[in-house]
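Engineer: give me a model of this one.
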Amino acid sequence: MRSATKNNINKTIRVHNKSNTPDFLVLQKQKMIQKCIEIESKLPSFLSDFFLFLKSSVATSTRLAYLEDIYFFCLYLIKETHKTDAESPSHISLDTFKTITAKDINFFLGQYCSRYIIEGEHSFKVIENHQRSLARKKSSLSVMFKNLFRDDLIPRNITDGFNPIQLPKPQPDAIKRLEIDEVVKLLDIVENGDLLTDKEKNYWKKTKYRDRAILVLFLTYGLRLNELQQLNISSFNFNRGEFKLYRKRGKESLMPINYSCEEVIKEYIYYERVADENISAEHQDALFLSLQKRRMTIRAIRNMVKKYTALILGTSSRNGYSPHKLRATAATALIQQGFSIFDVQNLMDHDNVATTQLYAAHKKDAKRELVKNFEWVDSEK
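Structural biologist: Have a look, this model is predicted:
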């Protein structure tokens, strides 16, 4: 069965879709599922029940991340320890897993994963993981070892002995966002091409309506990068004044569309977007297209946002703000205009209102006014 699965990995995928989910999203998910199957075929067979658990219990992206972490751990056992004589992860025995202790995992996470070296043919690559990466690896291994213990494959639950990984608490003052006047300047640059080089202006003339529509959507709704990249022409119903989003974990959400967003999208479609007959069937429904007449990639959208925000910030494109910073800009601006924190939470699709509260706490002007009107020393002396 495994060999048959591996032989099918590179075959062309055709979508026969009877759901409301767009074909390209079905295709994206299927590609992730194929990656999961490929990794599973390289892991020990006694993890088969655990694979079923992941398939039915977590999102596909989480499933893939867990499997990648576990495969990395198995490679570590082979290359860096004396726990096994196996030549590949698939040949690691259950007896080897029975000998693994919490101390072994703590060493793997705290000592090895924090910084390790990958040797290439002509160079060495140093990999350094931050706390969030280590926490995810710990979560992947915890879920796996708990599952093995639950299924009586290992004699004890070693996860109780895993060392905690302290994650830095997000600080409101550390939230990076654009100020209102910077947003105005940003949209002016996209509309007029100011501050762009002659070479950049040649490109801007072909994409200015598209780029402005992208930025306005980010700044109005605080969309995630994936959510914007996945927008289709058919996502929008201008007669009903709404559009459909596909959010985290496959949730569908209907969003009202305001005048500004409707105008910039229509201008892009009417004045700049190429006609459908000139676009391949695969990309005809995609809202935002590259100059190659294909759906814009996540990387292309991120680079575009960084390029324009860098001009506002007076820095290099590499240090410009990411789309996530525009999400923070939208959340902060809405709260500062007096909208309910719970309404903003719903618009932003935050799982926890505590996340939204971080933006409510980020009020530099309020802090300035507080200390300005609370003087202990008489300034007229």
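
Engineer: going forward, measure contacts between C-alpha atoms and count neighbours the same way
Structural biologist: OK.

Engineer: going by secondary structure, Gly254 is in what exactly?
Structural biologist: I think there's a mix-up here, since residue 254 is Leu and not Gly. For Leu254, the host element (DSSP states H and E) is strand 252-256.

Engineer: before we move on, what about Ile37?
Structural biologist: Per DSSP H and E: helix 23-40 holds Ile37.

Engineer: who's in contact with that helix?
Structural biologist: When contacts are defined by C-alpha atoms under 8 Å, 6 or more residues apart in numbering, helix 23-40 is touched by residues 5-6, 9, 13, 15, 17, 51, 60-61, 63-64, 67-68, 71, 230, 282.

Engineer: so how far is Tyr359 from Lys42?
Structural biologist: 44 Å (C-alpha to C-alpha, to the nearest Å).

Engineer: which one's more surrounded, those two?
Structural biologist: Using other C-alpha atoms under 10 Å, the more surrounded residue of Lys42 and Tyr359 is Tyr359, with 24 against 15.

Engineer: work out for me the element the more buried one sits within.
Structural biologist: helix 353-360.

Engineer: residues contacting that helix, please?
Structural biologist: Helix 353-360 is contacted by residues 170-172, 175, 328, 331-332, 335-336, 341-342, 344-345, 350 when judged by C-alpha under 8 Å, 6+ apart.

Engineer: residues of it that come out buried?
Structural biologist: The neighbour-count check on helix 353-360 (16 or more other C-alpha atoms under 10 Å) flags Thr356, Gln357, Leu358, Tyr359, Ala360 as buried.

Engineer: residue boundaries of the strands in this protein?
Structural biologist: Secondary structure of the chain (DSSP state E): strands at 115-119, 124-128, 236-237, 242-246, 252-256.

Engineer: dump the residue contacts of the closest residue to Leu245 other than its chain neighbours.
Structural biologist: Leaving aside its chain neighbours, Leu245 sits nearest to Ser253 (5.1 Å; criterion: C-alpha to C-alpha, 6 or more residues apart in numbering). By C-alpha under 8 Å, 6+ apart, the contact set of Ser253 is Lys244, Leu245, Tyr246, Arg247.

Engineer: can you tell me how far Ser253 sits from Arg247?
Structural biologist: In terms of C-alpha to C-alpha, Ser253 sits 7 Å off from Arg247.

Engineer: spell out which residues are contacts of both of the two.
Structural biologist: Joint contacts of Ser253 and Arg247 (C-alpha under 8 Å, 6+ apart) do not exist.

Engineer: the helix holding Ile37 vs strand 242-246, what angle?
Structural biologist: Interaxial angle of helix 23-40 relative to strand 242-246 (axes from the mean of the first three to the mean of the last three C-alpha atoms, to 10 degrees): 10 degrees.

Engineer: one more to put side by side:
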Amino acid sequence: MVKIHNKSDKPDNIILKENNIIEKCKKLEDDMPLFFRDYFIFLKNSVSLSSRLAYLEDIFYFLKYLTEEEEKFMGFNTIKDIDLETFAMLKARDINYYIGEYCSRYYKDINGKEYIFQNDNRSLARKKSSLSSLFKYLYRNEQLENNITDGFNPIKLPKSQPDAVKKLDIDEVSILIEVVETGKGLSDKEKIYWNKTKLRDKAILLFFITYGLRLSEIQQLNLSSFNYSRNEFKIYRKRGKEALMPLNKTIQKALKEYLEQERPQINHLDEENQDALFLSLQNKRMTMKAIRELVKKYTSIVMGTTKNNGYSPHKLRATAASSLIEYGFSIYDVKNILDHDNVTTTQLYSAHRKNLKRDIIKNFEWED
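Structural biologist: Below is the predicted model of the structure:
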């Protein structure tokens, strides 16, 4: 157990989560070549923690590929042993083959079983971005003579289409709330757990469909996040941004019922979980996986499908965005609430109003 000496405004659980990511980054950095050191410092101060980890994982996997598949790198005992002179021999075509051919579909033996791994263009574009960042920096840092990224093949990404937005309609949201309130559609075994967690589950779903919060933002909520005298609560967005969100009557009522009737008292919890808002039946802070499964379970009942095909928390974020726009709020207001970087993202939900085409044509009669 890591003891936290916290002098910042951030709650301990977020400090601990960030520390876990930092430790993963340090472990990856320790296993990679020493001549990457300056790049690691650059990465540390230029991108978010989660992006830093993603970049390092992509780069580590690329180095692993080199030592296992590329003849001139097979002589190195470990990834860390790769030297700059050999690394500088890589050409753009080597990277293009790795991303376009090897990463798109490859086999791996895991515990005696052969698995097929496949990446779509979005995943390949992220791997390309990670490697581009590395090679561009080494060139700027005068460690490589040429900027080979100019020769990287482009990767075409599909444009987001409004009709492809997956979300619940407003009438389906009403059914979702009814399901979590009544247990309708749950199996007898599921109802045993539902009777113990229905108020918690309802509060979680309401946070998703009211504010369009991200999964991590809900999972990190604490009792201390709320200021009831001001009717607001604090969340921590991507890249460490803080935001104050207002409380409405629906959320206040759901929280009050959960806290008074279902959530264990603080003296029954260990110190680490006393401040956590949403708890598991084991009296631990709910994991993101548990919340994700909860959302998929209830949405699958609404849509009449299997649990595996139920909607993810991000689909409820889309539901909140579309519902707010359908109720008449401007895309700029919705952009602010959902923390979109660009208003074009919000416009995608605006274009997906239910029956929009029908409403337009109905009110566009030439004979009238």
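
Engineer: and the angle for the strand holding Leu254 of structure 1 with strand 242-246?
Structural biologist: 150 degrees.

Engineer: strand 252-256 of structure 1 maps to which residues in structure 2?
Structural biologist: Strand 252-256 of structure 1 corresponds to residues 242-246 of structure 2 when matched by TM-score structural alignment.

Engineer: what's the average distance for the matching stretch when superposed on structure 1?
Structural biologist: Following superposition, stretch 242-246 of structure 2 is found to deviate from structure 1 by 0.6 Å on average (mean C-alpha distance after the TM-score superposition for structure 1).

Engineer: and stretch 331-347 of structure 1, what's buried?
Structural biologist: Ala331, Thr332, Ala333, Leu334, Ile335, Gln336, Ile341, Val344, Gln345.

Engineer: what residue of structure 2 takes the place of the second one?
Structural biologist: Residue correspondence, TM-score structural alignment: Thr332 of structure 1 in this structure matches Ser322 in structure 2.

Engineer: do the same with Phe162 of structure 1
Structural biologist: By TM-score structural alignment, Phe162 of structure 1 lines up with Phe152 in structure 2.

Engineer: measure its match to Glu145 of structure 2 for me?
Structural biologist: Taking C-alpha to C-alpha, one finds Phe152 of structure 2 at 16 Å from Glu145 of structure 2.

Engineer: same deal with Leu324 of structure 2?
Structural biologist: Taken as C-alpha to C-alpha, the span from Leu324 of structure 2 to Glu145 of structure 2 is 53 Å.

Engineer: with Asn222 of structure 2 instead?
Structural biologist: 51 Å.

Engineer: compare the two (neighbour count), which wins?
Structural biologist: Asn222 (21 against 11).

Engineer: ends of stretch 333-347 of structure 2, what's the gap?
Structural biologist: Stretch 333-347 of structure 2: ends 12 Å apart by C-alpha to C-alpha.

Engineer: ok, which stretches of the stretch 251-368 of structure 2 are helices?
Structural biologist: 288-303, 313-326, 331-338, 343-350, 356-362 (DSSP state H, counting those that start in this stretch).

Engineer: nearest to Leu90 of structure 2, out of the ones you listed?
Structural biologist: helix 343-350 (37.3 Å; C-alpha to C-alpha).

Engineer: what range in structure 1 does the closest one sit on?
Structural biologist: Helix 343-350 of structure 2 maps onto residues 353-360 of structure 1, going by TM-score structural alignment.

Engineer: now stretch 198-216 of structure 2
Structural biologist: The counterpart of stretch 198-216 of structure 2 in structure 1, using TM-score structural alignment, spans residues 208-226.

Engineer: any idea how far that stretch is from the chain center?
Structural biologist: 16 Å (C-alpha atoms, centre = their mean, to the nearest Å).

Engineer: and for stretch 124-137 of structure 2?
Structural biologist: 20 Å.

Engineer: and for that stretch, what's in contact with it?
Structural biologist: Against stretch 124-137 of structure 2 from outside (C-alpha under 8 Å, 6+ apart): 39, 55-56, 58-59, 99-100, 103-104, 144, 147-149, 155.

Engineer: buried subset of those, written for ChimeraX?
Structural biologist: This is the ChimeraX syntax for the buried subset of those, where burial follows 16+ other C-alpha under 10 Å:
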select :39,55,56,58,59,99,100,103,104,144,147,148,149
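
Engineer: what is the equivalent residue in structure 1 for Ile22 of structure 2?
Structural biologist: Match for Ile22 of structure 2 (TM-score structural alignment): Ile33.

Engineer: neighbours of that match, just the number please.
Structural biologist: 17.

Engineer: how close does it sit to Glu40 of structure 1?
Structural biologist: With C-alpha to C-alpha as the criterion, Ile33 of structure 1 and Glu40 of structure 1 are 10 Å apart.

Engineer: ditto for Val305 of structure 1
Structural biologist: For Val305 of structure 1 relative to Glu40 of structure 1 (C-alpha to C-alpha), the value is 37 Å.

Engineer: likewise for Tyr116 of structure 1?
Structural biologist: Tyr116 of structure 1 sits 24 Å away from Glu40 of structure 1, going by C-alpha to C-alpha.

Engineer: between these two, which one's more packed in?
Structural biologist: Neighbour count, other C-alpha under 10 Å: between Tyr116 of structure 1 and Glu40, Glu40 has more, with 21 against 13.

Engineer: now that one: how far from Phe162 of structure 1?
Structural biologist: Distance from Glu40 of structure 1 to Phe162 of structure 1, by C-alpha to C-alpha: 25 Å.

Engineer: also Arg302 of structure 1?
Structural biologist: Counting by C-alpha to C-alpha - Arg302 of structure 1 and Phe162 of structure 1 are separated by 37 Å.

Engineer: ok, now Gln229 of structure 1?
Structural biologist: 39 Å.

Engineer: looking at the two, which one has more neighbours?
Structural biologist: Shown here are Gln229 of structure 1 and Phe162; by other C-alpha under 10 Å, Gln229 has more neighbours (21 against 18).

Engineer: how close does that one get to Leu215 of structure 1?
Structural biologist: Taking C-alpha to C-alpha as the measure, Gln229 of structure 1 falls 12 Å from Leu215 of structure 1.

Engineer: again, but for Ile78 of structure 1
Structural biologist: Counting by C-alpha to C-alpha - Ile78 of structure 1 and Leu215 of structure 1 are separated by 48 Å.

Engineer: which of these two has more neighbours?
Structural biologist: Ranked by neighbour count (other C-alpha under 10 Å), Ile78 of structure 1 and Leu215 place Leu215 first, with 23 against 17.

Engineer: next, the mean deviation of the longest helix seen in structure 2 compared to structure 1.
Structural biologist: Counting residues, the longest helix in structure 2 under DSSP state H turns out to be helix 188-211. Its aligned residues in structure 1 lie a mean 0.6 Å from helix 188-211 of structure 2 after superposition (mean C-alpha distance after the TM-score superposition for structure 1).

Engineer: I appreciate the help and will end here.
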